[in-house]
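Chemist: A predicted structure for the sequence below; I have some questions about it.
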Amino acid sequence: MKQSRFTILKNEPLTSTVYRMVLEGDTSAITKTGQFLNIKIDGLFLRRPISVCDYDDKTVTILYKVVGAGTEAMKLMAPPSQLDILTGLGNGYDTTKSGSCPLLIGGGVGVPPMYRLAKNLLAEGKTPIVILGFNTKDEAFYIEEFEHLGAKVLVATSDGSLGTKGFVTDIVSNLSDYTYFYACGPEPMLKALSDCTKTSGQLSFEERMGCGFGACMGCSCETKYGSKRICKDGPVLEKEEIIW
């Protein structure tokens, strides 16, 4: 973990509620896809945990949905404002278990970490299939960005306005030739995927946090191997260890 100040380079809307922010600063503590940032917002006591979408040696990109006071404040921030950020938090995904054709499944604001994961897997010579789930076409984002990487992209929307009508599980249930899966999204989606997938996999959990680095025990959950902290032992857990 590292505490640093980052400068906002871009803060732009992707949909009516989802924004992309590009930050410049010390990214050396970000070592694995699936890790997250914890951002200090002036006037608010708790930092806001936001997953990493992409990063390089100078910048980090996050996608966030405006859902409360913290993200509402972030929406109004403009370059070159600065933010106090904790980086390198969480365990991230393990790509060594992926096999040759893994599924990458993102639901809503669970989509962002799938982007860097797809980039990494493609660089390793894998052939990932990306499955993205949204409520409506108007809420969809980052489909073209995944396609530009060279990944096969399948989309599900609850109302059928784009792609398959239904949920990501409706797409997964009709696939058979995949070797592993990675997922991030709301807990009901993760549970449904755990039930319908034919292979092992890794699931990233979205959880309200206190400290964000394992000290307060505020985001603990029970697993088959005892209590684990989502912020430090997670947010990525393996399918077989989760107690639903």
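Modeler: Here it is on my side, so go on. What you see is a predicted model; the values in this text were computed from it and never measured.

Chemist: from here on, contacts and neighbour counts on C-alpha atoms
Modeler: Noted.

Chemist: and the helices in this structure, which stretches?
Modeler: All helices of the chain, identified by DSSP state H, fall at 69-75, 112-123, 143-149, 168-172, 187-196.

Chemist: need those in TSV with distance to residue 178, can you?
Modeler: Below are the helices of the chain laid out as TSV (distance: least, C-alpha to C-alpha, whole Å):
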stretch	distance to residue 178
helix 69-75	36
helix 112-123	14
helix 143-149	18
helix 168-172	10
helix 187-196	13
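
Chemist: how much space is there between residue 90 and residue 224?
Modeler: Noted for residue 90: a distance of 20 Å to residue 224, by C-alpha to C-alpha, to the nearest Å.

Chemist: with residue 64 instead?
Modeler: 31 Å.

Chemist: quick one: which of those two has more around it?
Modeler: More crowded of residue 64 and residue 224, by other C-alpha atoms under 10 Å: residue 64, with 24 against 10.

Chemist: show me the contacts for that one.
Modeler: By C-alpha atoms under 8 Å, 6 or more residues apart in numbering, the contact set of residue 64 is 18-20, 50, 71, 109.

Chemist: okay, now the one to match up with it:
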Amino acid sequence: MKKFILDLVVSENIRLNDTNVLLKMTSSAPLPEMKPGQFAELRVDGSPTTFLRRPISINFVDKAANEVWFLVQTIGDGTKQLAKTAKGNIINVVLPLGNSFSLPVNQSDKLLLIGGGVGIAPMLFLGAELKSMGYNPTFLLGARKAKDLVMLDQFSQYGDVYTTTEDGTHGEQGYVTHHSILPAVKFDRIYTCGPKPMMMAVAKYAKIHNITCEVSLENKMACGVGACLCCVENTVEGHKCVCTEGPVFNINELLWQI
């Protein structure tokens, strides 16, 4: 897909909790086509310690409002500066980058979308796309505490939502791979994004049960265009740049020890 460098205007900056901000951005011209699983590189202005753009998953595309959403977790100087961007300010964005999730063709497929932490971000866009295709996906969202679970109302618009928290303050206590929905339903496809240990556990579960599974990797990406090689992942076909040949991979492509 063609890439664009755009000056987008922040239409809303919504503080979701202590560490997460939802940035909604728009443009005077129609936004380019974007697919679930792709990401963008956001330029950080006003931070003397930040020199590179920050890769952020595309959380949602509201075509009616001509908006693209980004869920930003404030973990460093760059993302903290992005989170301060006020309504009406401009952020320079390169998008869309990377590949996308593959979509099912069998209408009877039962689909499970698993997100952990800020890895829930691409699951909303994917869920909306699947809903538009006539599917009713199941979302399984995990976090450490109840306050870390965000956008549950938005997810519930596109499918059934189940949650886990490590301390048991929301949904079932424990990790996503221990949720009771897994033995209760025979899923045909699993999509996941989140911390690598979580994705590896999901991948292991999928392999054991012979379920098609795609993961959206969160390797560190400096350039987003395959030039710096810092996001390389070892696959059955050799080293691949996650930013250009991913971030979405079928688990059978990866050399994970699971």
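Modeler: Ah, there it is. This is a predicted model, so every value here is computed, not measured.

Chemist: drop anything exposed from the contacts of residue 64 of structure 1.
Modeler: Neighbour counting by 16 or more other C-alpha atoms under 10 Å classes 18-20, 50, 71, 109 among those as buried.

Chemist: among those residues, which are in strands?
Modeler: 18-20, 50 (DSSP state E).

Chemist: which one of these is nearest residue 191 of structure 1?
Modeler: Proximity to residue 191 of structure 1 was ranked across those by C-alpha to C-alpha; first place goes to residue 50, at 21.5 Å.

Chemist: any idea how far the closest residue to residue 173 of structure 1 other than its chain neighbours is from residue 118 of structure 1?
Modeler: Excluding its sequence neighbours, the residue lying closest to residue 173 of structure 1 (C-alpha to C-alpha, 6 or more residues apart in numbering) is residue 196, at 6.5 Å. Separation of residue 196 of structure 1 from residue 118 of structure 1 (C-alpha to C-alpha) stands at 22 Å.

Chemist: residue 14 of structure 1 too?
Modeler: Remark: distance between residue 14 of structure 1 and residue 118 of structure 1 (C-alpha to C-alpha) = 20 Å.

Chemist: of these two, who's got more company?
Modeler: Neighbours were counted for residue 14 of structure 1 and for residue 118 using other C-alpha under 10 Å; residue 118 has more, 24 against 17.

Chemist: quick one, what contacts residue 133 of structure 1?
Modeler: Residue 133 of structure 1 makes contacts with 105-108, 140, 155-157, 167-168, as judged by C-alpha under 8 Å, 6+ apart.

Chemist: aligned to it, what sits in structure 2?
Modeler: Structural correspondence for residue 133 of structure 1 with respect to structure 2 (TM-score structural alignment): residue 142.

Chemist: residue 163 of structure 1 too?
Modeler: Looking across to structure 2 (by TM-score structural alignment), residue 163 of structure 1 lines up with residue 171.

Chemist: residue 41 of structure 1 now?
Modeler: Aligned by TM-score structural alignment, residue 41 of structure 1 pairs with residue 44 of structure 2.

Chemist: surely its match is in contact with residue 81?
Modeler: Yes. If you go by C-alpha atoms under 8 Å, residue 44 of structure 2 and residue 81 touch, sitting 6.9 Å apart.

Chemist: residue 141 of structure 2: how many residues sit nearby?
Modeler: 27.

Chemist: and for residue 12 of structure 1?
Modeler: Neighbour count for residue 12 of structure 1, taken as other C-alpha under 10 Å: 15.

Chemist: how near is the alignment partner in structure 2 of it to residue 214 of structure 2?
Modeler: Taking TM-score structural alignment, residue 12 of structure 1 has residue 14 as its aligned residue in structure 2. Per C-alpha to C-alpha, residue 14 of structure 2 is found 30 Å from residue 214 of structure 2.

Chemist: cool, residue 101 of structure 2 as well?
Modeler: 7 Å.

Chemist: which residues do those two both contact?
Modeler: 191, 248.

Chemist: what about those two, which has more around it?
Modeler: residue 214 (25 against 21).

Chemist: what is the equivalent residue in structure 1 for the more buried one?
Modeler: Aligned by TM-score structural alignment, residue 214 of structure 2 pairs with residue 202 of structure 1.

Chemist: count residues in the vicinity of the closest residue in space to that match that isn't next to it in sequence, would you?
Modeler: Nearest non-adjacent residue to residue 202 of structure 1, counting by C-alpha to C-alpha, 6+ apart: residue 238, 4.5 Å away. Applying other C-alpha under 10 Å, we find 17 other residues in the vicinity of residue 238 of structure 1.

Chemist: spit out the contact partners of the counterpart of residue 80 of structure 2 in structure 1.
Modeler: Taking TM-score structural alignment as the criterion, the aligned counterpart of residue 80 of structure 2 in structure 1 is residue 72. Listed by C-alpha under 8 Å, 6+ apart, the contact set of residue 72 of structure 1 reads residue 66.

Chemist: helices and strands around the longest strand belonging to structure 1, which ones?
Modeler: Assignment by DSSP E gives strand 2-13 as the longest strand of structure 1. Counting contacts by 3 or more C-alpha pairs under 8 Å, 6 or more residues apart in numbering; DSSP states H and E, strand 2-13 of structure 1 is packed against strand 18-24, strand 82-89.

Chemist: which neighbouring elements make contact with the shortest one?
Modeler: Using 3+ C-alpha pairs under 8 Å, 6+ apart, the elements in contact with strand 18-24 of structure 1 are strand 2-13, strand 59-65.

Chemist: repeat for the last one
Modeler: The criterion is 3+ C-alpha pairs under 8 Å, 6+ apart, and the helices and strands that strand 82-89 of structure 1 contacts are strand 2-13, strand 36-39.

Chemist: out of the ones you listed, nearest to residue 57 of structure 1?
Modeler: That would be strand 2-13 among these, by C-alpha to C-alpha, at 12.9 Å.

Chemist: what's that closest one in contact with?
Modeler: Contacts to strand 2-13 of structure 1, defined as C-alpha under 8 Å, 6+ apart, come from residues 19-26, 29, 75, 77-88.

Chemist: report the buried members of these.
Modeler: Among these, the ones that count as buried by 16+ other C-alpha under 10 Å are 19-26, 75, 77, 82-88.
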